[in-house]
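Q: Provided below for reference: sequence and predicted model.
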Amino acid sequence: MDVRTQTLRYFVAVAEEMSFSAAAERLGVSQPAVSRQMRLLEEQIGAPLFARNTRDVRLTAAGGALLEPARQTLLMWEKATRLARAASALTDNRLRVGCPSLGMNALMAEAAGAFSLRFAPVLVQPHTYLADQGTAQLRQGMVDAAFLWLPADTTGLAVEVIAEETRMLGIAEGHPLAHQSRVDLADLGADAWRVNGGALAAAPWESDPLCAMPADNVEELLENVASGGGMCVLPQSVARLYQRPDLCWKPLADAPPQRIGLAWPAERPHSLVRNFADLVLRLGWSQEPLSDRQSSSA
């Protein structure tokens, strides 16, 4: 009986996490489901893959031998499905472009319109995704190119920085910083750890912790901020969507700008994907403040 790629994915997750519960959380499934798949895999191979006790999980010799080939098999399958999906879409003159569900709609519309005019009859199909899912959509072949908030894990992807925008600090209307004419990073003080629901976490600025966009519920984040539960830092294009009387938005004066990138699979990109990337770069979004351009296109 052949082993399914899903089973190998479960195995790799357990081997990397060294925990069945952590692997289940990472995969978004129940722990019994992971355990059941590992038992079936061990039966198929005819050897134990993990040594388990009440304290930890370890790979056996058989598990260690399987791990790297399993990773490579998953990578090959991921590549095969991506290429097949891309070939199907592009043969039908459809260029699938991913875009975060918040903040970049104006950029998407301008790029799609310009591309369709120049490369008709190719149709640009926008695919929206949650803030942290763009690279996954690319690797799974669900889109051919994608706009991304940077930094992101772009391993195996080609990336061009196409625009930058101001970072905005969101605070409750009654917060002391709401009355300052200028807000700097140092002003965040003891509340900094609560930025974006804890995303700052005292990490060095160079790692760009404030880039973390809430993937599930921006409205809930802003409710917490408005009620005095910390702060948030969001790109200006996103902050513009959430103007409300109990929130105050302040430019974070000395924060580096939020970068926006266009990414696509680095290996064997279709000519239409490269054409789209070239067109986006020629649109010149990096030559003027993104907020000015989006305001003029609204």
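A: Perfect, I can see it now. Numbering: from 1, shown residues only.
Q: contacts and neighbour counts: CA atoms only from here.
A: Noted.
Q: which residue is nearest the middle of the protein?
A: Asp132 (2.4 Å; CA atoms, centre = their mean).
Q: show me the helices in this structure, by range?
A: Using DSSP state H, the helices of the chain run over 5-17, 20-27, 31-45, 61-91, 105-118, 134-139, 218-226, 236-239, 271-282, 290-297.
Q: need the winner for burial among these.
A: Of these, the one with the most neighbours on average (mean count of other CA atoms under 10 Å) is helix 134-139, at a mean of 22.
Q: hang on, isn't the residue nearest to the centre of the chain packed against Asp153?
A: No. If you go by CA atoms under 8 Å, Asp132 and Asp153 don't touch, sitting 9.8 Å apart.
Q: from Asp216, how far off is the residue nearest to the centre of the chain?
A: Separation of Asp132 from Asp216 (CA to CA, to the nearest Å) stands at 9 Å.
Q: now do Arg259
A: Applying CA to CA, the value for Arg259 to Asp216 is 21 Å.
Q: in addition, the following structure is provided for comparison:
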Amino acid sequence: MELRHLRYFVAVAERLSFTAAAEDLGVSQPPLSQQIRDLETELRTELFRRTSRRVALTEAGQVFLGHARAILAQVGQASEAARAVGEGRTGILTIGLTGSVLNGPLGRLIRVFEARYPEVEIRLHQASPEAQQAALRAGRTDLSFLRSPPEDPDLTVVPAWPERVGVALPEDHPRAAQASLSLTDLAGERYLSLRRADSRFANLLWEACLAQGFVPQLSHEVVEAQALMSLVSAGLGVALVPEQVGRLPHPGVAYRPLDEPAPRADVSALYRAPPSPVVTNFLSLLRDGGQPRPAA
């Protein structure tokens, strides 16, 4: 017995006409009649009473109709569930990130994605860049957003969004009166940094200072950009921070952009290839700039 037999049987049972059922199914009547006869032969019972004037279900046919409809409904549900997963319309998306990344467009991207794919559950996994890389390789996360991502043959890297670097300094600092600063203005300042052992981005900033001819006078290292802002607010030094972090309101902190040449805080998306359908849909949204779809 095949699903085709069940579909043919239900069509005839609902129309009580082989001719009408054949038209609905888009087949000719003789093959349809043969398929019903084959089904009855397999079941060893008649499902229809046929006369020259009408077609009616037998008692066995009435019982079989209920089961056939239930089977076809379950097959339809299973097919739709499989399509939903295959098209990335349902499932789980685990995103690795650092706290500072959420200050940029990612939050809005997640909101638009959830509106577009309400059956996908998004889980956020905050971790250091090194831990994010390990989680991606191990399959514990599906997608990560990092600044200055590492080279890893197991991971694919694509641009997510551009971001500048600026200077966070105490609001009573003499240079807070300037509209912008250069890297060399930081020479001799107490320098606050993300922990270089954990952050390629922190090392990129450090090397940018060296390229401008000075070694930063390191005062404190922390693991999160928000902690940097707290230390700046306390007057413990100045820090190079991503623009999205610096422009948030922080009591006691002034943010000033950097003159060129200046390092960048561009964010990249990382994933294992080939991406899952859910990841593919999120990357597509990222490429579109996270714009909601227009109403139909």
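A: Nice, thanks for sending it over. Only a predicted model underlies this, so the values are computations on that prediction, with no experimental measurement involved.
Q: please identify the buried residues of stretch 73-87 of the second structure?
A: Ala84, Val85 (16 or more other CA atoms under 10 Å).
Q: any idea how far it is from the middle of the chain?
A: In this view, stretch 73-87 of the second structure has its centroid 21 Å away from the chain centroid, taken as CA atoms, centre = their mean, to the nearest Å.
Q: picking up where we left off before, more neighbours, Arg259 and Asp216 of the first structure?
A: Arg259 (19 against 11; other CA atoms under 10 Å).
Q: what does the more buried one correspond to in the second structure?
A: Structural correspondence for Arg259 of the first structure with respect to the second structure (TM-score structural alignment): Asp266.
Q: residues in contact with that match?
A: By CA atoms under 8 Å, 6 or more residues apart in numbering, the contact set of Asp266 of the second structure is Arg147, Ser148, Pro159, Ala160, Trp161, Pro162, Glu163, Arg164.
Q: so who does the counterpart of the second one in the first structure touch?
A: Which is Ser148 of the second structure. Matched by TM-score structural alignment, Ser148 of the second structure corresponds to Leu150 in the first structure. Counting by CA under 8 Å, 6+ apart, Leu150 of the first structure touches Cys211, Gln258, Arg259, Ile260, Gly261.
Q: so which of these sit within strands?
A: The strands, defined by DSSP state E, take in Gln258, Arg259, Ile260, Gly261 from the contacts of Leu150 of the first structure.
Q: do a quick rundown of the strands in the second structure.
A: 48-50, 55-57, 90-97, 119-126, 143-147, 155-161, 165-170, 190-194, 217-222, 238-242, 253-257, 267-272.
Q: how many neighbours does the aligned partner of Pro121 of the first structure in the second structure have?
A: Aligning on TM-score structural alignment places Pro121 of the first structure opposite Glu119 in the second structure. A count of nearby residues for Glu119 of the second structure, using other CA under 10 Å, gives 15.
Q: isn't Glu119 of the second structure right next to Val85, touching?
A: No. Between Glu119 of the second structure and Val85 there is no contact under CA under 8 Å: 9.9 Å.
Q: what do the two both touch?
A: Jointly contacting Glu119 of the second structure and Val85 under the rule CA under 8 Å, 6+ apart are Gly91.
Q: distance check, Ala208 of the second structure against Ser182 of the second structure.
A: In this view, Ala208 of the second structure and Ser182 of the second structure are 11 Å apart by CA to CA.
Q: what touches both of the two?
A: Contacts common to Ala208 of the second structure and Ser182, judged by CA under 8 Å, 6+ apart, are Ala262.
Q: and for the match of Pro121 of the first structure, nearest residue in space, chain neighbours not counted?
A: Of all residues not flanking Glu119 of the second structure in the chain, Thr90 sits nearest, at 4.7 Å (CA to CA, 6 or more residues apart in numbering).
Q: equivalent analysis for Leu148 of the first structure, please.
A: Gly261 (5.1 Å).
Q: ok, now how distant is that neighbour from Gln140 of the first structure?
A: 19 Å.
Q: cool, Leu185 of the first structure as well?
A: From Leu185 of the first structure to Gln140 of the first structure the distance is 37 Å (CA to CA).
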